[in-house]
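K.L.:
sequence? don't have it. structure:
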């Protein structure tokens, strides 16, 4: 893998975004465990955003 200065910020940004997604998931799980209902739309949105991040990663790896 190329160690150019341009590549590292992208990885750091992706890691930061993934950490945000994990924190969001943990928040939703706590709300679910507390008995809150109707979280499916938020979970779907979170899932879609993670899949989008994964797709971006796959595209970069192929370049």
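P.N.:
That came through, no problem. All values reported here derive from a predicted model rather than from experimental measurement.
K.L.:
rest of the way, CA atoms for contacts and neighbours
P.N.:
Noted.
K.L.:
element containing residue 47?
P.N.:
helix 40-62 (DSSP states H and E).
K.L.:
Check it against this one:
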């Protein structure tokens, strides 16, 4: 484990927090309450897929940090 791994994990954590704020506070509520059924389904899909992507991204860094 080196400092570069910690820095990358910290940077990605900040990016994920900012994206989460934008998605869950602004974009997704508007998409889900939209009149268009496509936007509603897209909002639900993003709301379900985004956390899985974050877990997958950080699992790589957690494995590197544990070693």
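P.N.:
That came in fine, so what should we check first? Quantities reported herein were computed from a predicted structural model and do not represent experimental measurements.
K.L.:
where does the TM-score land?
P.N.:
Remark: TM-score between the superposed chains equals 0.63 [TM-score structural alignment, normalised by the length of the first structure]; 58 aligned residues with a C-alpha RMSD of 2.2 Å.
K.L.:
Matching residue 27 of the second structure against the first structure, which residue comes up?
P.N.:
Aligning on TM-score structural alignment places residue 27 of the second structure opposite residue 31 in the first structure.
K.L.:
ditto for residue 37 of the second structure
P.N.:
Using TM-score structural alignment, residue 37 of the second structure sits opposite a gap in the first structure.
K.L.:
just the one 10 residues further on next, same as before
P.N.:
Counting by TM-score structural alignment, residue 47 of the second structure corresponds to residue 43 in the first structure.
K.L.:
What about its match, how many residues nearby?
P.N.:
15 (other C-alpha atoms under 10 Å).
K.L.:
tell me the SS of residue 11 of the second structure?
P.N.:
Following DSSP: H, G, I helix; E, B strand; the rest coil, we place residue 11 of the second structure in the helix state.
K.L.:
Could you do the one 10 residues further on as well?
P.N.:
Classification of residue 21 of the second structure using three-state DSSP returns helix.
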